[in-house]
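Student: just to be clear, the model below is a prediction. Sequence and coordinates:
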Amino acid sequence: MNEQLEGGHRPRFQPAWLGPRYWPTWLGLGFFALLALAPKVVRRSLARWVGNYWYRRNQRRRSVVEANLRLCFPDWGEEQRAEVARDSFRVMAQASLDYALLWWAPARYLDRIIRVEGWEHVEAALRDGHNVVMFTGHSAALDALGVAITRRMPTVGMMQRVKNPIIDWLIARGRTRFQGKVYLRDAGLRPILQDMRAGLAFYYQPDEDLAHVPGSEWVFAPFFGEPKATLTSLGRLTKIARARAIPCMGYSERDGSGWRVRFDPPLEGFPSGDAESDATAMNTALERLVAADPAQYMWTLRWFKTRPEGVPTPYPSRRRGTGEDET
């Protein structure tokens, strides 16, 4: 259960990280480590305060959240959208404060506070001789879901390099703590396929709008009824690897007691061979998981950055006084 896998992105600790330049990072990490020992009521109260503060002070991110919610939930009233927006900041704060638990808490403790629903769908696919791709969206509990999976089977995933090398080291270390292996996103899917052929599952987050990345293959597919630039890689990957595509998502418990992770049945008739139909099936599965608790999704990301021709962006420009959009 605790055997670590070799290879992938596994940065090594550097003595230079102990220098004055990184002292603020270490002070912050020390605070997080102490907070992990605090009663859950303390973490919950602090997360609520931090989330409310982020909501009030980060006007740009709040406007992205509000734009996303208007597009995806047009039938909601303004009051409901505002409450979900506030709650999403609180959930993100809770997830941030709980990272220390995922990085350092004992394995048995994590097994107790991460509640798993639907793992039988993964077991059934494996019994039938299939490889598995467990795909999810960017929820606040993304790493808790990864821990739940790697506690149960050898798994490969992908991550984006973090600018701060200490945080990059800790995230990679946390995601490979158990039976996990990660590659940087720019490594592509070739090493993933090699690992899947060796028996590893793939934990995949294909919901980002990467239309601006050279070489990305995507189509417009509906997400909550709104056209979204959607990667087509899930269909191609499951076909090549002869895998079942299993939707899943993690959710932070509001009382700070841990996480709940959910696995839905694998997509039927997938892949179909039609890129647009497969992208739509993937987005529909993710919609169900997001709709179970909308505030858990990372609405701060610009999911609809790429627009059909003639459709304006719903987001504010990144820099005041310029027309430049953030990437």
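Tutor: Nice, thanks for sending it over.
Student: only C-alpha atoms from now on, for both contacts and neighbour counts.
Tutor: Will do.
Student: for this structure, which helix is longest?
Tutor: Counting by DSSP state H, the longest helix found in the chain is helix 78-97.
Student: take a look at this one as well, against the first:
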Amino acid sequence: MSKHRKSVRETQYSKYLHPRWWPTWVLIGLMWLMAQLPLRVQWLLGKGIGELAYRLIPRRRHIAEVNIRLCFPELSPEAQQALVRKTFHSNGIGMMEIGLAWFRRPQAYRAITTVHGLEHLESALDKGNGVLLLGGHYSTLDLGGSLVSLFIEADVMQRDHNNPLLNAVMTRARERRYGVALNSKDLRGLLKRLKQNRTIWYATDQDYGRKGIVFAPFFNVPAGSITATSRIAERSGCAVVPFSHFRREDSLGYDIYFHAPLDNFPSGDDLADATLVNHTIEQEVRRHPDQYLWMHRRFKTRPSPDDPDFYRKPD
């Protein structure tokens, strides 16, 4: 375990016995109880949670509306609003699936999980330089990671939770499924694991501010896009394998997709690399656009500080 991880994490449950942690323990207990329900019941409850969020959290609804209007201009206003609402339903189900990922064994869902393109990952690992799984923030984020452990061994890069107890539960759960849950800032640990020919889940599809970015199109909208993926691939020689996971809408089940490694990556051109990464993620999002985290301000950082804020409501 890296020095950085030791300094910011405490995953021993015995450290969280003080009464101030009891409300969080109650939440964790409720998550555990709900994770024992049949999957179909959880999907129904998740849709209900999503509908409540759609109605009661106008700020997040507004962000999703802006994102979908920018990214799907070909849709009518009615179709855009329907997609916003369905997005909340899908992400509500995703909230329920967090409990499944943390507290249920993935073997329980093996029969309803289908993996596609695993040979792409296997051939990439044969080269011996490790693999970055180019993921995205889909609503199946945690459960998809749990299910993929049925087929491969992998590590994960994660942004630690602000609540230390929830972070302890999340980290321990992920490390039972994955190998190591690396802090998202632990670049040294990431490169070390790649050197050991490990597979590491890695996502770049959020707005991380103005540092270390270029503005590359995402759904034809300039989006602040980090260049770290190119730097990591350049330093390690790893393959970058696109990876996604979705809930099956027509039946009770899940699909996991691996694709051929990005070609000519890194190319030496940060903008070209970021454009390729964004296009790759966009193609996966289009499979099930409602299962993406549209509530995030993906276009918060603008090419010029003087550019208008997409998310500011008119006065």
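Tutor: Cool, the structure landed. Predicted model, so just to flag it, every value in this text is computed and none were measured.
Student: what's the average distance of the longest helix of structure 1 to structure 2?
Tutor: Aligned to structure 2 and superposed, helix 78-97 of structure 1 gives a mean residue distance of 1.0 Å (mean C-alpha distance after the TM-score superposition for structure 1).
Student: for that helix, name the packing helices and strands.
Tutor: helix 23-37, helix 40-57, helix 59-72, strand 243-252 (3 or more C-alpha pairs under 8 Å, 6 or more residues apart in numbering; DSSP states H and E).
Student: average distance between the longest one and structure 2?
Tutor: Once superposed with structure 2, the aligned residues differ from helix 40-57 of structure 1 by a mean of 1.2 Å; criterion: mean C-alpha distance after the TM-score superposition for structure 1.
Student: quick revisit: quick one: closest of the helices and strands packed on helix 78-97 of structure 1 to Ser216 of structure 1.
Tutor: Closest approach to Ser216 of structure 1 among those is made by strand 243-252 (20.0 Å; C-alpha to C-alpha).
Student: what about Ser146 of structure 2, which SS state?
Tutor: helix (DSSP: H, G, I helix; E, B strand; the rest coil).
Student: Ala101 is in contact with that one, correct?
Tutor: Yes - counting by C-alpha atoms under 8 Å, Ala101 is a contact partner of Ser146 of structure 2 at 5.6 Å.
Student: before we move on, back to that, out of the helices and strands packed on helix 78-97 of structure 1, deepest packed?
Tutor: Mean neighbour count (mean count of other C-alpha atoms under 10 Å) peaks for strand 243-252 among these, with a mean of 26.
Student: now do the helices in structure 2.
Tutor: Using DSSP H, helices in structure 2 cover 3-8, 22-35, 39-56, 58-71, 77-103, 118-125, 141-148, 164-177, 187-195, 228-236, 270-285.
Student: can you pull the contacts of the most centrally placed residue in structure 2?
Tutor: For structure 2, the residue sitting closest to the mean C-alpha position, by C-alpha atoms, centre = their mean, is His137 at 2.9 Å. With contacts defined as C-alpha atoms under 8 Å, 6 or more residues apart in numbering, His137 of structure 2 is in contact with 203, 205, 292-293.
Student: for these, which single residue is the most surrounded?
Tutor: Leu293 (24 neighbours; other C-alpha atoms under 10 Å).
Student: which residue lines up with it in structure 1?
Tutor: By TM-score structural alignment, Leu293 of structure 2 lines up with Met298 in structure 1.
Student: for the residue lying closest to its match once chain neighbours are set aside, grab the count of nearby residues.
Tutor: Ranked by C-alpha to C-alpha, 6 or more residues apart in numbering and with sequence neighbours excluded, the top spatial neighbour of Met298 of structure 1 is Ser139, at 5.5 Å. As a burial measure, Ser139 of structure 1 scores 27 neighbours (other C-alpha under 10 Å).
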